[in-house]
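Enquirer: heads up, no residue letters with this:
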């Protein structure tokens, strides 16, 4: 154990650089979206939290390269204060972001690797609580034995006063109306997806045949709700509603969704004129309707079902029989279980 501790102390800068690199990778992966796209977003003074996270880790790497241990400990202590607030934010909003938790663990591990027992503990034990996170010296400012707890409090107070976060996306607000639903039956399948979400596209392709099969049983009705995780999603949702208004047949609906997914992820279209041109090239026709009247209904469904990640599938049989599946793997399992259940019945 002693050898391990000495090894960590000797190579703490290298380990810090590696962990910080992993942290940047986590943020990039979260932004790209692996198996579930979670809607947990925030900013500090208008700057997206992910960019602040990347800048934070880049600063840690910079200080580690030049062996500026006092700056590393100060920054990591500040980061701990920020993470305490973000933990509380997730608990308060009843949402869990695995990537955010992993990022906080990286900060904690980096802090532990760079931790040094404060000398103040040896001189006055009554002040141990003030120095339990350690201390730092800033020779250039002629400051010695500054408690790192102060930096943690600074980080916490800064994000408390400047952070703006959300866990449930929203469309524009207007009057209520009906969201397009297909099929009929006692079972209702509601698919919450975002055209810019990779696993959403994956499950949409994989489940198409199964959903058509369930619809043909006349025991199931299906509703697709576009969740605006991406700022361009409301534009896509509008043309989905337009296209369904022109062609609400099952094959037509799935074709529309495939084309919109291709436009979002294959062509990376964010402009309305470009989207219109692409839809025309794919022979998608549409008929305008009052989409702003439908958007509040989408909001209501998102909030009612507490949707904070995509893809999410809600299967409702009755008020007492509601199942929720998050992630493409779990959704596929839920849909196949429903098929087996319908066959037995």
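Expert: Received the coordinates, thanks. These numbers come from a predicted model, not from an experiment.
Enquirer: all contacts plus neighbour counts: C-alpha atoms, from now on.
Expert: Fine.
Enquirer: residue closest to the middle of the chain?
Expert: In the chain, the centroid-proximal residue (C-alpha atoms, centre = their mean) is residue 38; its distance is 2.8 Å.
Enquirer: quick one: residues contacting that residue.
Expert: By C-alpha atoms under 8 Å, 6 or more residues apart in numbering, the residues touching residue 38 are 97, 308-310.
Enquirer: which residues in the stretch 101-250 of the chain form strands?
Expert: For the stretch 101-250 of the chain, the strands defined by DSSP state E, counting those that start in this stretch cover 135-138, 143-147, 163-166, 181-184, 187-193, 220-226.
Enquirer: could you dump these to TSV with mean neighbour count and distance to residue 19?
Expert: Formatted as TSV, these follow (neighbours: other C-alpha atoms under 10 Å; distance: least, C-alpha to C-alpha, whole Å):
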stretch	mean neighbour count	distance to residue 19
strand 135-138	18	21
strand 143-147	15	24
strand 163-166	16	25
strand 181-184	17	47
strand 187-193	23	33
strand 220-226	21	36
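Enquirer: same list, those, but as TSV with distance to residue 325 please.
Expert: Converted to TSV, the strands of the stretch 101-250 of the chain look like this (distance: least, C-alpha to C-alpha, whole Å):
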stretch	distance to residue 325
strand 135-138	47
strand 143-147	46
strand 163-166	21
strand 181-184	19
strand 187-193	10
strand 220-226	15
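Enquirer: second structure follows, compare the two:
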């Protein structure tokens, strides 16, 4: 395969480079579920860095600078070795990251003949060292603070729903999820806990507002109305507390300050115990044990079956 690609090196480099950029763009949008694997270098998000890097490879390949291209790909290979090791160590695997790594490896194999193996090893080592020194990342959602966590309903089955207000699949799932949750709570099938999961940094602010709006309330319809408003605010990209308070006030929702430290501590414990690494996720815990579901379709199907008693 590599030999065939070498025959059409320039066009193959452009095609694979565009594929790499598309993969990182898709990762930014997270269409099916948002995987929690966050990283940056010198404050620059790795998704953006990946697009800039692949753009540089494209430029070098387009102008026929094969030696430059090989050096860039050697650097990239070293970085990918580090990132693959990071995923293995944390037990969290990002399909977008793995696909991007595969693109880099194939490109590297195509262009390796343009430089000496010793030169490729040297630049790969440099790439690995740069990531080792400058990479800042995490693979488990975590709250900076240590929060009584609100649960709704008193059924025998415990349901924990993990969502992020800035996660598009979570937002699109919510309208279908709401009537199922109402049914489970009102028929006393399940006790439902919403765990706001900070895949996106702004979700911590939204989680505090959610706790401030629902603490002391038990009507599941009001809880879901508050969640719906927060998802709408995230859709409008509201990122400051004054703007968020004003937005919620227009919808008849009042935010009051509550000490969120105990709830955030409990959130963190659930995230670790349930091994949550993407949103939306759901854990159903009952007499039959604990089961974890990921992705909107799988979650909706599982909760519907719970309501049907199957």
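Expert: Alright, I've got the coordinates. Bear in mind the structure is a predicted one, so any value in this text is a computation, not a measurement.
Enquirer: aligned to the residue nearest to the centre of the first structure, what sits in the second structure?
Expert: Using TM-score structural alignment, the partner of residue 38 of the first structure in the second structure is residue 35.
Enquirer: what about its match, distance to residue 274 of the second structure?
Expert: 15 Å (C-alpha to C-alpha, to the nearest Å).
Enquirer: list the contacts for the residue of the first structure positioned farthest from its centre?
Expert: Largest separation from the mean C-alpha position in the first structure: residue 123, at 46.5 Å (C-alpha atoms, centre = their mean). With contact set as C-alpha under 8 Å, 6+ apart, residue 123 of the first structure has no partners.
Enquirer: likewise residue 63 of the second structure?
Expert: Contacts of residue 63 of the second structure (C-alpha under 8 Å, 6+ apart): none.
Enquirer: repeat that for residue 60 of the second structure.
Expert: 66, 68-69.
Enquirer: go again with 10 Å.
Expert: Residues near residue 60 of the second structure by C-alpha atoms under 10 Å, 6 or more residues apart in numbering: 10, 13-14, 54, 66-70, 72.
Enquirer: now do residue 171 of the first structure
Expert: 226-228, 231, 233-234, 237, 292, 294-300 are the contacts of residue 171 of the first structure under C-alpha under 10 Å, 6+ apart.
Enquirer: hmm, try it at 8 Å
Expert: Counting by C-alpha under 8 Å, 6+ apart, residue 171 of the first structure touches 228, 234, 295-296, 298-299.
Enquirer: state the helix or strand in which residue 283 of the second structure lies.
Expert: Element membership for residue 283 of the second structure (DSSP states H and E) is strand 281-286.
Enquirer: tilt between the helix or strand just after that strand and strand 281-286?
Expert: Next along the chain after strand 281-286 of the second structure, taking DSSP H and E as the criterion, comes strand 289-294. Here the directions of strand 289-294 of the second structure and strand 281-286 differ by 160 degrees (axes from the mean of the first three to the mean of the last three C-alpha atoms, to 10 degrees).
Enquirer: against the first structure, where does strand 289-294 of the second structure fall?
Expert: Going by TM-score structural alignment: strand 289-294 of the second structure matches residues 321-326.
Enquirer: which residues are contacting that stretch?
Expert: 36, 309-316, 331, 334.
Enquirer: could the residues you listed be laid out in CSV, adding neighbour count and distance to residue 201 of the first structure?
Expert: Listed next are the contacts of stretch 321-326 of the first structure as CSV, based on neighbours: other C-alpha atoms under 10 Å; distance: C-alpha to C-alpha, whole Å:
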residue, neighbour count, distance to residue 201 of the first structure
36, 20, 11
309, 25, 14
310, 28, 10
311, 31, 9
312, 25, 12
313, 26, 13
314, 21, 17
315, 22, 19
316, 17, 22
331, 21, 13
334, 19, 17
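Enquirer: can I get these in a markdown table with distance to residue 1 of the first structure?
Expert: Listed next are the contacts of stretch 321-326 of the first structure as a markdown table, based on distance: C-alpha to C-alpha, whole Å:
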| residue | distance to residue 1 of the first structure |
| --- | --- |
| 36 | 39 |
| 309 | 42 |
| 310 | 44 |
| 311 | 45 |
| 312 | 46 |
| 313 | 48 |
| 314 | 50 |
| 315 | 52 |
| 316 | 54 |
| 331 | 45 |
| 334 | 47 |
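Enquirer: ok, so of these, who is nearest residue 103 of the first structure?
Expert: Sorting those by how near they are to residue 103 of the first structure, with C-alpha to C-alpha, puts residue 36 at the top with 16.7 Å.
Enquirer: residues in contact with the closest one?
Expert: 199, 309-311, 326-328.
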